[in-house]
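Chemist: Got a predicted model here, sequence first, then my questions.
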Amino acid sequence: MLRAHDVLVVGGGNAALCAAIQARRGGASVLVVEAAPKFYRGGNSRHTRNLRCAHDEGNEVLTGPYPEEEFWDDLLRVTGGQTDEALARFTIAQSKELWDFMTGMGVRFQPSLTGSLSLGRTNAFFLGGGRSLMNTLYATAERMGIDIVYEAEVTALDIEDGFFTAATVVHDGRPYRVAARALVAAAGGFESNIEWLKEYWGEAAENFRIRGTPYNRGTLLRMLLDAGVEPVGDPKQCHAVAIDARAPQFDGGIATRLDCIVFGIVVNREAQRFYDEGEDFWPKRYAIWGRLVADQPDQIGYAIIDSRSVDLFMPSIFPPIEGQTISEIAEKLDLDAAALERTVAEFNAAVQPGDFDLAALDGCRTEGLTPPKTNWARRIETPPYHAYPLRPGITFTYLGVRVNARAQILMEGGMPSANMFAAGEIMAGNVLGKGYLAGIGMTIGSVFGRVAGTEAGRHVRN
């Protein structure tokens, strides 16, 4: 299989498969090289749960309309305006086609989860999660005659004046020169490369957990940048959430995420709060917490709730640390007991009366407290108390390659490559300058995967 093809797709996640399928539909012969073993194929996509898409009306899964302009407003808020507006609006407009595209390939969806996620109207949840999604896409690709090779790592690219001719692919310990008429780069970011992360974060990166695949080491990204591709994105920006500190270094996935933050308080090693836990609905703000924890001493935080909130969120796979008193919680967390008791007491004293409502920005807030808590503030006073240790959980990095709306990779100076295209996390920084919106990673990967495959196929035909 490691021979010349019309289109070479590097990567094995959702974006890569969307690209491969589209290129094959255009009549091209397609080879997909995936660095991971077959069992771990799919990159971070196998850990995903849902896809955000604009739509004009609800359906059997989505509970109501999600107009393009509302999607744009949501994205603008979480990125603080750090996005390429033209590409972002293009992504949102194209997302309207994803429901039919996915269901047409046999992908099945389930009713959205209820409760604190607030995603029933905006996001479609994959039945069986990301692994089921990837199994369906791979089955489709195989039926279409797309060649797929696992444990195949690209170690070199032949690129001259922005034109790709071949890649060196190592498989079973042997290097192969694989020529192709078009390249689709869909191999993710560099979040699993701790040494690369340390170039920007320093030793703090040693305390990061990588939520997804250990195979996203940025090898392809580095080669493209070294070949004169124009970079995009701040290397310190990433999709980073607060996860259970007891999670494994790599591949813990969605189960290690903690959704309890809005229901209590979060303190650092000094037992001090450092951010508003109730700033916005969780799907719009949860991805800021990884960076917030990363900026704290020793890159650790502690979420503390009382017994009234235990059943309001999806817990981690790790049990909470329990105590009948705040002092007992402090002792178990190795925090200064007097400092934690003082922080909780000051928080409780600042909580104002209000009607607690998970489904709304309820205005249950603190007064005279810095930082404030602006929604869902309730006194922490009903034992047993529960605590979870937090670490930064990196999903993917935003440093990537710049592209245009045809998914063409741009060389330094802005000239588009004639036959190199990109999709997924390796180019997500074009849309995500900072922040994150639940499900938008899959949106970007699906939209630009389809575009990259279509354009690669068109280049081959021409």
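Modeler: Perfect, thanks for sending it.

Chemist: For the rest of this, base every contact and every neighbour count on C-alpha atoms.
Modeler: Noted.

Chemist: now the helices for the stretch 251-400 of the chain?
Modeler: Ranges of helices within the stretch 251-400 of the chain are 282-285, 289-294, 326-333, 337-350, based on DSSP state H, counting those that start in this stretch.

Chemist: Select, out of the ones you listed, the one closest to residue 400.
Modeler: In terms of C-alpha to C-alpha, the element of these nearest to residue 400 is helix 289-294, at 18.7 Å.

Chemist: Mind giving me the packing neighbours of that closest one?
Modeler: For helix 289-294, the packing partners by 3 or more C-alpha pairs under 8 Å, 6 or more residues apart in numbering; DSSP states H and E come out as strand 238-244, strand 385-397.

Chemist: ok, back up a step: what's the most buried one of the helices of the stretch 251-400 of the chain?
Modeler: Highest mean neighbour count among the helices of the stretch 251-400 of the chain (mean count of other C-alpha atoms under 10 Å): helix 289-294, with a mean of 24.

Chemist: what does it contact?
Modeler: 204, 208, 239-243, 275, 299-301, 390-394 (C-alpha atoms under 8 Å, 6 or more residues apart in numbering).

Chemist: another structure for you, compare them:
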Amino acid sequence: MVDVLVVGGGNAALCAAITAREAGASVMILEAAPPEWRGGNSVHTRNLRCMHDAPQDVLVEAYPEEEYWQDLLKVTGGLTNEKLARMIIRGTASVRTWMKMHGVHFQASLSGTLHVARTNAFFMGGGKALVNAFYRSADKLGIQIRYEAPVKSIDLEGTEFKAVILESGERIEAKVCVLACGGFESNREWLREAWGQNPNGEWPADNFLIRGTKYNRGTILKFLLDAGADSIGDPTQGHCVAIDARSPLYDGGICTRLDCVSLGVVVNQFAKRFYDEGEDFWPKRYAIWGRLVALQQGQIAYSIIDSKAIGRFMPPVFPAIKGNTIEEIAAQINLDPLVLRATIDEYNAACKVGTFDHNVLDDCHTEGATPEKTHWALPIDQGPFYAYPLRPGITFTYLGLKTDETVAVFFDGKPSSNLFAAGEIMAGNVLGKGYTAGIGMSIGTIFGRMAGQSAARALNLAIKEDEYASAE
């Protein structure tokens, strides 16, 4: 029997496992994927959103706690636990030192990284390099790692953890368990149940693409909710991005994202605009667009730009659909050319062009358009024209396990003494809706470390308290 069993193999799981091992616990990681697909959604990440009161190596200027909190408050619309959120925020100020100790390297943000040089620290080599570094460190520390070991159920005695049961039927006992095995975004049946049918008789979830791993099926989340664990969050809310409709079903990752939305207009299959494309900086708004597209008939939309936008956004992995006229574009994407022309003409006529600057919330806006475009509104009038088809791309879901600052799993309002959760499986405590770039890795890293510390405390092991351990 090991001291600590960690279910999951991504960033949060690794942070929990390494932290518990550093405190002296024996640790085993159960990763559902084979070695070549290990790491879950973490392999697709790029950066960590970090609080800092002054310039820090790769981070420029300052990003104080209150600004970080206000950014999170804005994107979630207040659907967040402030105590837990501030705990994460404060933790990001110092956690990179620990990450570097375990082989993670950071680099300065490059051009095209979307206004986040001040707020986000980028991983050198991306999420795959981060995951590999943590696995190397785990191996050196003597942490047992078992691949292709999906967990089917958990043996509980009241609220106390006893063992996990693998899909193979094997029973593995431990003194403490940390759950860091993601949401249910890869479970099509659960997505269908959550989203239901719309008034047009469609099942929107049938048209969702999964940006990350196919292994996050929510098996343990569902088991625990059925067993009486307290839940947090809305099953239809999540990190849902508008991605290229030509993307693969799974593991398309960040390269499938379209970053030109704020530079043009987005229309649905009826060639009509449906939301303000220039509401705020793209890192603060990209994760609402998947849901916006999901609410459109057919769960399809099209980003339309002209030649002025080329070179102003990160090049996508799929080529644009190109046409010399708006009507030519419409024909290629099966939209009514007269309606699309009318939509573009209405938008162009409403544009009040000031000083265009994609690096600030500029004064280029519309007046009289429906909906209005708040910033970066330039007429779409310089051919050739370009279109990208969009589908909802689910990264992770927000329905999860309710926890407190110890990240204990709660049952009927009472915390378990030896069952903890970290990462996407409990992210709904902080993310009720919306997203801002890098916050997912902040949640996984800080709460992963806290889960490891809580596991050590449950074992009565001596641990080094981090600065973020106090949420007061």
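Modeler: Yep, it's here. Here the structure is a predicted model, which is why all the values come from computation and not from measurement.

Chemist: Superposed, how do the two chains score by TM?
Modeler: Once superposed, the chains reach a TM-score of 0.97 (TM-score structural alignment, normalised by the length of structure 1), with 455 aligned residues with a C-alpha RMSD of 0.9 Å.

Chemist: how about the helices and strands packed on helix 289-294 of structure 1, which one is nearest residue 232 of structure 1?
Modeler: Taking these one by one with C-alpha to C-alpha, strand 385-397 is closest: 11.2 Å.

Chemist: The closest one vs structure 2, average offset?
Modeler: Comparison of strand 385-397 of structure 1 with structure 2 after fitting gives an average deviation of 0.3 Å (mean C-alpha distance after the TM-score superposition for structure 1).

Chemist: give the contact list for the residue located most distally from the centre of structure 2.
Modeler: Distance from the C-alpha centroid of structure 2 peaks at residue 338, with 37.9 Å (C-alpha atoms, centre = their mean). Residue 338 of structure 2 is in contact with residue 327, counting by C-alpha under 8 Å, 6+ apart.

Chemist: same deal with residue 119 of structure 1?
Modeler: Taking C-alpha under 8 Å, 6+ apart as the definition, contacts of residue 119 of structure 1 comprise 112-113, 283.

Chemist: all strands for the stretch 1-150 of structure 1, in order.
Modeler: Here the stretch 1-150 of structure 1 has its strands, by DSSP state E, counting those that start in this stretch, at 5-10, 30-34, 50-52, 109-110, 123-126, 147-150.

Chemist: Pick the most deeply packed of these.
Modeler: strand 30-34 (a mean of 27).

Chemist: which residues in structure 2 does it align to?
Modeler: Strand 30-34 of structure 1 corresponds to residues 27-31 of structure 2 when matched by TM-score structural alignment.

Chemist: so where's the longest helix in structure 1?
Modeler: Ranked by number of residues, the top helix in structure 1 under DSSP state H is helix 440-461.

Chemist: so what does that helix touch, helix or strand wise?
Modeler: Using 3+ C-alpha pairs under 8 Å, 6+ apart: helix 440-461 of structure 1 touches strand 5-10, helix 14-25, strand 50-52, helix 85-95, strand 174-185, strand 416-422.

Chemist: Mind listing what's buried along it?
Modeler: The neighbour-count check on helix 440-461 of structure 1 (16 or more other C-alpha atoms under 10 Å) flags 440-460 as buried.

Chemist: ok, now stretch 99-106 of structure 2?
Modeler: Residues of stretch 99-106 of structure 2 classed as buried: 99, 102-106 (neighbour count, 16+ other C-alpha under 10 Å).

Chemist: can you redo these as TSV with distance to residue 322 of structure 2?
Modeler: Output for these, formatted as TSV (distance: C-alpha to C-alpha, whole Å):
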residue	distance to residue 322 of structure 2
99	44
102	46
103	44
104	41
105	40
106	37
